[in-house]
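The sequence and its predicted three-dimensional model are supplied below.
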Amino acid sequence: MPLASAGSRLMFDAFWRAAAYCFRPRVMLLSVLPLIVMLVALGGWSYFFWSGTVATMQHWVETIGWLRTVFSWFGSSSTGGFAAGIAPFVVLILITPVAAVVALLVIALLMTPALVNMVTEQRFAQLAKKKGMGLVTSVLWALSTSAVAIVAFIVTMPLWLIPPLVLIVPPVIWGWLTYRVMSVDALADHASKAERDTLLQRHRWPLLLMGIISGYIGIAPSVVWASGMVFTIGFVVLIPIAVWIYAITFAFSSLWFIHFCLAALQQLRIENGEPGVPLPENHPVVLDKADGVLLPDAGEPK
């Protein structure tokens, strides 16, 4: 089977498996952990720095020369009112990518290991663990990759003012970050370094596409987040909802990468003649008795 065809099949198969897993009670409970961490972190940041950051941004907007010139054309000598209104949104735009990156790191540290164990028990119990990456190395990888993504977000922000590019540039950066972090985390326990490098090279385009799709899915919580800033009366409710949506969408993305990467690793070992359980031709839906929901797995013996 051509690699492109195999990658597409694995991608779609992993997609619907990840979607089904998101309805499992254990996944729903795990999604609360990043919610708690992010609420504490963002709440602390907002308490200490929100007012000062908005005031600094407002002062900066007021001092923009060309903006004052434009206002003078309309008979206004002050940009204070405009600056006061726009400053919170500018701060929001700047902090949202950072918050998203923090959410990804929290999920990588708290959720992904638990999700990997869950998928392994259900589908890949006989897949040997070669421990190609330790915890410290995994954390350093995630931090360094995230730092590169944050720099890319900052450098490309002027492009966000161009309508078509704002729908392309951020999701591509986010997609690259997602695939680089989640693929490595999904393979950390099971794949050797050589296997990991082979899989990331072989499936780099499907993985990048998965990351970009995950980036577009992540737009939904951003809309809720922005609504919380606009409708201040619902801020307390909307922002936690947005954070939880971030967590569950990231959980879906993580599960998508886990199913894809472990299935690809299993296929690679079959190709290399290593011991392993062949991928079944059909994937019947079975009942997970522990959770009481239907799941798309074929791991139980008949």
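All right, it came through fine.

switch to C-alpha atoms for all contacts and neighbour counts from now on
Noted.

dump the residue contacts of Leu92.
Contact partners of Leu92, counting by C-alpha atoms under 8 Å, 6 or more residues apart in numbering, are Ala226.

Report the separation between it and Val98.
10 Å (C-alpha to C-alpha, to the nearest Å).

gap between Val116 and Phe71?
Val116 is 56 Å from Phe71, by C-alpha to C-alpha.

chain center to the one helix or strand Leu200 maps to, what's the gap?
Assessed by DSSP states H and E, Leu200 sits inside helix 193-202. When C-alpha coordinates are averaged (C-alpha atoms, centre = their mean, to the nearest Å), helix 193-202 and its chain have centres 21 Å apart.

What helices and strands are in contact with it?
Judged by 3 or more C-alpha pairs under 8 Å, 6 or more residues apart in numbering; DSSP states H and E, the packing partners of helix 193-202 are helix 169-187, helix 235-271.

The structure to be compared is supplied as follows:
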Amino acid sequence: MRLVPDLHYTEKISFKKVFLQTLKSIFYPEIILLLFLPLAISAVVVALLFLLMAGSLTSIYQAGLQTLTSGSAHSWFGSYFDWLAPAFPFIFILLLIAIAFPLIVVCNLFLTSILASSYLVKLIAKRDFPGLQPKGKARFVEGLLNSVVSVLIYLLAWIVTLPLWLIPGFQVALPVLLTAWLNRRICAFDALTDFASDAEFKQVYAETKNKSYLVGLITAGFNYVPLAFFISPVFTMVAFIYFHLAILQAKRSAASE
């Protein structure tokens, strides 16, 4: 079977169909049980982390407030800091949210990738892509390394862009853009690993970069939909599985023509 060098096969994939299938499939009994597990574990991990850091966070808050009101910085900048002191509690809470949000997103997606991705791929392939032949190989170590590296890059980018959270609108735009990138890096890899051959894996992963990022962008937006946040990691993984298995199926069909 020859591999198709052009991208015409990708045009056959409907985003509408992909997300309708995703919405339908998350109500499968086998998937419903997985929906809240990653979030529950992530919430416990992040809550314990903040609980362990409660003393340090209190000290940081008090030191910051003192600096704004009577510290050396106040003597340097004088009245310029007067307006900031009343807003400091809000800014501090915003900072905590800015720290907690990526931790929860990362934990959710990482746990879904490690604990459920292979199961979800096989389940969806059996139900909706019965004719798709698995040609992949075990890539657990590669997948784990990909997830760890992606998470580290994501967290580093988050830290670097934290000051931009003070700009109106960036509190939403930055998390969505960064999470879209993370979604694509982790979920696209997991979706293809069991069914794509080495050559197919490299081609599909590279050729669908933009469309795959769009899937990541749409699923990242679910973090801001009321209640959807709770099922976001599994929904994201399932959407990527449908998209990439459909792409792989279309590629093989085009290659056989």
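Cool, got the structure. Note that this is a predicted model, so its numbers are computed, not measured.

what about the helices in structure 2?
15-25, 29-35, 37-52, 54-69, 72-77, 84-115, 117-128, 140-160, 170-193, 198-207, 209-221, 232-256 (DSSP state H).

Next, the contact list for the spatially most central residue of structure 2, please.
Centroid check for structure 2 by C-alpha atoms, centre = their mean gives Asn183 as the closest residue, at 3.7 Å. Shown in contact with Asn183 of structure 2 (C-alpha under 8 Å, 6+ apart): Leu109, Tyr213, Gly216, Thr219, Ala220, Thr236.

what does the fifth one align to in structure 1?
Aligning on TM-score structural alignment places Ala220 of structure 2 opposite Gly215 in structure 1.

how far away is its match from Val172 of structure 1?
8 Å.

So for the two, which residue has more residues nearby?
Gly215 (23 against 18; other C-alpha atoms under 10 Å).

pretty sure that one is touching Pro171, no?
Yes - under the criterion of C-alpha atoms under 8 Å, Gly215 of structure 1 makes contact with Pro171 at 4.9 Å.

re the thing from before, ok, now how distant is the residue nearest to the centre of structure 2 from Lys126 of structure 2?
23 Å.

which residues make contact with stretch 11-21 of structure 2 from outside it?
Outside stretch 11-21 of structure 2, the residues touching it (C-alpha under 8 Å, 6+ apart) are Ala239, Tyr242, Phe243, Ala246, Ile247, Ala250.

Export those as TSV, with columns for distance to Ile153 of structure 2 and neighbour count.
TSV is the format used below for these (distance: C-alpha to C-alpha, whole Å; neighbours: other C-alpha atoms under 10 Å):
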residue	distance to Ile153 of structure 2	neighbour count
Ala239	23	27
Tyr242	26	24
Phe243	24	27
Ala246	29	22
Ile247	27	20
Ala250	32	18
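
So which of those residues is the closest to Ala188 of structure 2?
Phe243 (8.9 Å; C-alpha to C-alpha).

What's the match for that closest one in structure 1?
Under TM-score structural alignment, Phe243 of structure 2 pairs with Phe260 in structure 1.

Setting aside sequence neighbours, what's the nearest residue to its match?
Ala14 (5.2 Å; C-alpha to C-alpha, 6 or more residues apart in numbering).

tell me, how many neighbours does that neighbour end up with?
22.

Can you tell me what it aligns to in structure 2?
For Ala14 of structure 1, the residue aligned by TM-score structural alignment is Val18.

now Glu121 of structure 1: how far from Pro164 of structure 1?
44 Å.

So for the two, which residue has more residues nearby?
Regarding Glu121 of structure 1 and Pro164, a neighbour count based on other C-alpha under 10 Å identifies Glu121 as having more, with 13 against 10.

Can you give me the distance of that one to Ala4 of structure 1?
28 Å.

same question, Gly218 of structure 1
The separation that Gly218 of structure 1 has from Ala4 of structure 1, given C-alpha to C-alpha, amounts to 26 Å.

was I right about Trp256 of structure 1 contacting Ala18?
Yes - applying C-alpha under 8 Å as the test, Trp256 of structure 1 and Ala18 come out as touching, 4.9 Å apart.

hang on, the earlier thing: may I ask which two of the contacts of Asn183 of structure 2 are separated the most?
Top of the distance list for these (C-alpha to C-alpha): Leu109 and Tyr213, 15.6 Å.

Please identify which of the two sits among more neighbours.
More crowded of Leu109 of structure 2 and Tyr213, by other C-alpha under 10 Å: Leu109, with 27 against 20.

Nearest residue to the more buried one in space, please, no chain neighbours.
Pro233 (5.3 Å).

The one you found -> structure 1?
With TM-score structural alignment as the criterion, Pro233 of structure 2 matches Phe250.

which residues touch the counterpart of Leu52 of structure 2 in structure 1?
Matched to structure 1 by TM-score structural alignment, Leu52 of structure 2 sits across from Phe48. Shown here is Phe48 of structure 1, which makes no contacts under the criterion C-alpha under 8 Å, 6+ apart.

do the one 10 residues further on as well
The neighbourhood of Gln58 of structure 1, defined by C-alpha under 8 Å, 6+ apart, consists of Gly80, Ala83, Ala84, Ile86, Ala87.

what's around the first one, how many residues?
Spelled out, it's Gly80 of structure 1. 15.

where's the nearest residue in space to it that is not next to it in sequence relative to Phe49 of structure 1, distance?
The shortest distance from Gly80 of structure 1 to any non-neighbouring residue, by C-alpha to C-alpha, 6+ apart, is to Glu62 (6.0 Å). Counting by C-alpha to C-alpha, the gap from Glu62 of structure 1 to Phe49 of structure 1 is 20 Å.
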